[in-house]
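1. Could you look at this predicted model? Sequence included:
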Amino acid sequence: MLRQKGPRIKDIVITPIAIVDPPLLNAAGLHAPYALRIILEIITDDQISGISEIPGTSDIEQALYEAKELLIGKDVFQLNQIRTVLTERFGSESPLARGETPWDQRKLVHIFSSVEVACMDIMGKVLGRPIVDLLGGKMRESVPFSAYLFYKYEGAGGEFGFNLNPNAEGWEAAKQKQAINPEEIVFQARAMCKEFGFKSIKLKGGVFEPRIEVDTILALFEEFGPSVPLRFDPNAIWALDTAIQYGKELEGVLEYLEDPVRGQENMAAVRKVLKTPLATNMCTTSFEEIPASIKIGSEDIILSDHHFWGGLKASITLSGICETFGRDLSMHSNSHLGISLAAMVHLGAALPKMPYALDTHYPWQSDEVILGGRIKFTEGSVAVPDEPGLGVELDKVALARLHQNYINCGLKKRNDEIEMQKKVPGWKFQSTRW
């Protein structure tokens, strides 16, 4: 017999954690020794538990406690009602109001995405179906991911920001090594692809002057050949002329060029000149920005992220919009653990089209918060879970340890500029550097 009413939220457990993160470089500076996440566990009145994971800050943690007071007693199946309640409390921040980082600093999408995933985990357990089935059904049995390369300083992250293991081998050893030139990045790529079987490669740039980074891409192309697609992300740090100059040099080398410049207008200007497709997770980052994107033609590929676009179902909506207006859709990543990865896999499996392997930072993380240890990659892909809900369960012992990391490390939000200043005194972020 079908239940007449859905399970209702009895409790929400909010646990900030800190996970070891290597000293990875990007246009905003340097990753801290720990990355912050928040684990959300929703428990129903009949003791069914659903989990989710989002990027963490003290502000988001506080907002989640405010949301908790609003959501106790709500039916987990009534996500439209839940979204309405949260929108009335937190409002919708416009891209303009978010300034230099329009893809970030939003409470509503972070909070709703965490609640939605946890509720869908519960729905799947109630119905005995994996989340992919709640998103329309499985289009593929496994979801491919791309190697994600970073320029970095020596070290593996963690206590004191160094934490080297002299006995490490393979990728674990390579993960510790410095990579600040083309040869060292090629070494990093070989080790990562060997360990995880990735069939495509992305380089995070915006760190060094363009000649060095373009030479790095050319070195990767020479090493792996045209059969391994390459993506390059200058992190929106280039001037328009710089993007056109080096974009032309890389034509025929790249699968796509991600955010070479800042803003939709500049992206559209580059797109008119280059043959290489342009991707973004920085200039078109919300549904409000899509009309302008379509009008001026700012990108070919939107790199979505269910944490930043308002959840899994919103991402399915985004997929339909992209198909309607001739855009492709792939996924952006941040420093994450297995709960986020599992959600990405369910979403990736449900997308009608997925022409590009997805991003993931997962190889760079050492910690895990799910039972059974870290999720396995086979030939660069992750099999879609068949178990009800997300298909992963919370490891309470690991959760307690990672929460203690959070308490001990003292970090309350990510600030790559401050971390970079510890290495390079006086270093300042510049929205356009070259």
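-> Thanks, I have the structure now.
2. From now on I want contacts and neighbour counts done on CA atoms only, so please keep to that.
-> Noted.
3. Now name the helix or strand holding the closest residue to residue 363 other than its chain neighbours.
-> Among residues not flanking residue 363 along the chain, residue 192 sits closest, at 7.7 Å (CA to CA, 6 or more residues apart in numbering). Residue 192 belongs to helix 182-196 when assigned by DSSP states H and E.
4. second one coming, line it up with the first:
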Amino acid sequence: MNPELLVEDVRLTPILIADPPLLNTQGAHQPFTPRLIVEVVTQGGVVGLGETYGDGKYLRLARPLAEALPGRSVTDVNGLFALAERVCGDSRAVDERVDAGGLRGVQTADKLRLSVVSAFEVACLDALGKTLGLPVHALLGGKVRDSVEYSAYLFYKYAGADEWGEALDPAGIVAQARRFDRAYGFRSFKLKGGVFPPEEEIAAIRALAEEFPGRPLRLDPNGAWSVETSLRVARELEDVLEYLEDPASGTPAMAEVASRTDVPLATNMCVTTFEEVPEAFAAGAVRIVLCDHHYWGGLHRTRELAALCRAYGVGLSMHSNTHLGISLAAMTQVAATLPHLDHACDTHYPWQTEDVVTARPAFRDGRLAVSDAPGLGVALDRDALAALHRRWLEDDGTHRDRDDAAAMRRLRPQGIRGE
């Protein structure tokens, strides 16, 4: 074994990043969101970078895995899963509340573990690519496109410390979309719904269709609606929607909606593990799966999901979370290798004003160029990392775990419009 490829050390740095008051069906984004930066250091002195969720339940799983990794090769990414199950599998290491539903569906200990492993896998691939002088996409079999298309992610939001202003009606959403179009050149638009009554969100999509005729439009209420409400919205918007994402909660409800509308249904809630695939595909519950390497356990497993979707004739897009430049680079590297990527990928990145990489990725005409530099093609800004970690250390615990419902109560205890 080449000693330069052996892991010498693993550094975990939890951070808090600024987040604007974006609204969803559970509440509002907190002023700061936790993320975890993983650094895998090889005996050859190369540092590989990874990123994932930074809530306490993820940190509790990441620490024993970080302690167990030294001495192993960065090439052994398949072995990470068995290692994580062995050292992180004790149920005592996992918060008892993980079975609570969320914006990604029901959480389990296995799903949390995969989200942690994903950051370690990406960091190992980044270190391996840097050592060999190869981009991560080459380690995944090579790119099939030189740039990856992304979609504008629109949110209802309160006015905050950010420069975007308020968006609580169709006019505000259209103004937001115009800015995304002007600044980044995004060609498609996704609205986070489930916030206001369906009629208001229908009106917002209609306003977008009038402002941007022919552009792909998506609506995602995160499972907030009943089957009948989902069908009513689908009927109202069937002529303008590219797809309707998770209108109802759970595979049975999604399957019923799918059987009664021609509007394609997409998901990142009822299909987030391989174990959930058979039921959803057999029931015809979804026509598009939004992959997310944080959910599925990394870049290799994202490619496995893509192959499975291709075999079953299910479309593929990409989900995002409140990610920074490391995750965006990983998303772009794996997306570049997927022949069957049917739709523009989601990204929250334009909403994030802080980062831990030295140069922010730049969207051109709604696309990101695929880096051919070794590894992920990003470098760590240690000063920024230290400052964001200091914020985490100084926090009283209010923001170390994401809680959109609590954030909403603090922002507007009297209701969503603050009336």
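-> Done, it's in. Here the structure is a predicted model, which is why all the values come from computation and not from measurement.
5. Relative to structure 2, what is the average displacement of the helix holding residue 192 of structure 1?
-> Helix 182-196 of structure 1, aligned to structure 2 and superposed, deviates on average by 0.6 Å (mean CA distance after the TM-score superposition for structure 1).
6. Which stretch of structure 2 is that helix matched to in the alignment?
-> Using TM-score structural alignment, helix 182-196 of structure 1 lines up with residues 170-184 of structure 2.
7. how far out from the middle of the chain is the matching stretch?
-> Centre-to-centre, stretch 170-184 of structure 2 and its host chain are 21 Å apart (CA atoms, centre = their mean, to the nearest Å).
8. Equivalent analysis for stretch 352-364 of structure 2, please.
-> Worked out by CA atoms, centre = their mean, stretch 352-364 of structure 2 lies 16 Å from the chain centre.
9. Check what contacts that stretch and list those residues.
-> Here stretch 352-364 of structure 2 makes contact (CA atoms under 8 Å, 6 or more residues apart in numbering) with 17-19, 184-185, 322-326, 368-369, 378-382, 384-385.
10. can you give me the strands in structure 1?
-> All strands of structure 1, identified by DSSP state E, fall at 9-20, 25-26, 29-30, 34-44, 49-55, 142-144, 147-150, 201-204, 230-233, 256-258, 278-280, 301-304, 328-331, 381-383.
11. Now do the first one and strand 34-44, the angle between them.
-> For the pair strand 9-20 of structure 1 and strand 34-44, the angle between their directions (axes from the mean of the first three to the mean of the last three CA atoms, to 10 degrees) equals 160 degrees.
12. mean per-residue distance, strand 9-20 of structure 1 to structure 2?
-> Here the mean offset of strand 9-20 of structure 1 against structure 2 after fitting is 0.7 Å, by mean CA distance after the TM-score superposition for structure 1.
13. angle of that strand against strand 49-55?
-> For strand 9-20 of structure 1 against strand 49-55, the angle by the same axes, to 10 degrees is 40 degrees.
14. quick one: strand 9-20 of structure 1 aligns where in structure 2?
-> Aligning strand 9-20 of structure 1 against structure 2 (TM-score structural alignment) gives residues 7-18.
15. Please identify the buried residues of that stretch?
-> Applying a neighbour-count criterion of 16 or more other CA atoms under 10 Å, one finds 7-10, 12-18 buried in stretch 7-18 of structure 2.
16. Contacts for that stretch, please.
-> The contact list for stretch 7-18 of structure 2 (CA under 8 Å, 6+ apart) reads 31-43, 54, 59, 62-63, 66-67, 69-74, 352-355, 385, 388-392, 399-400.
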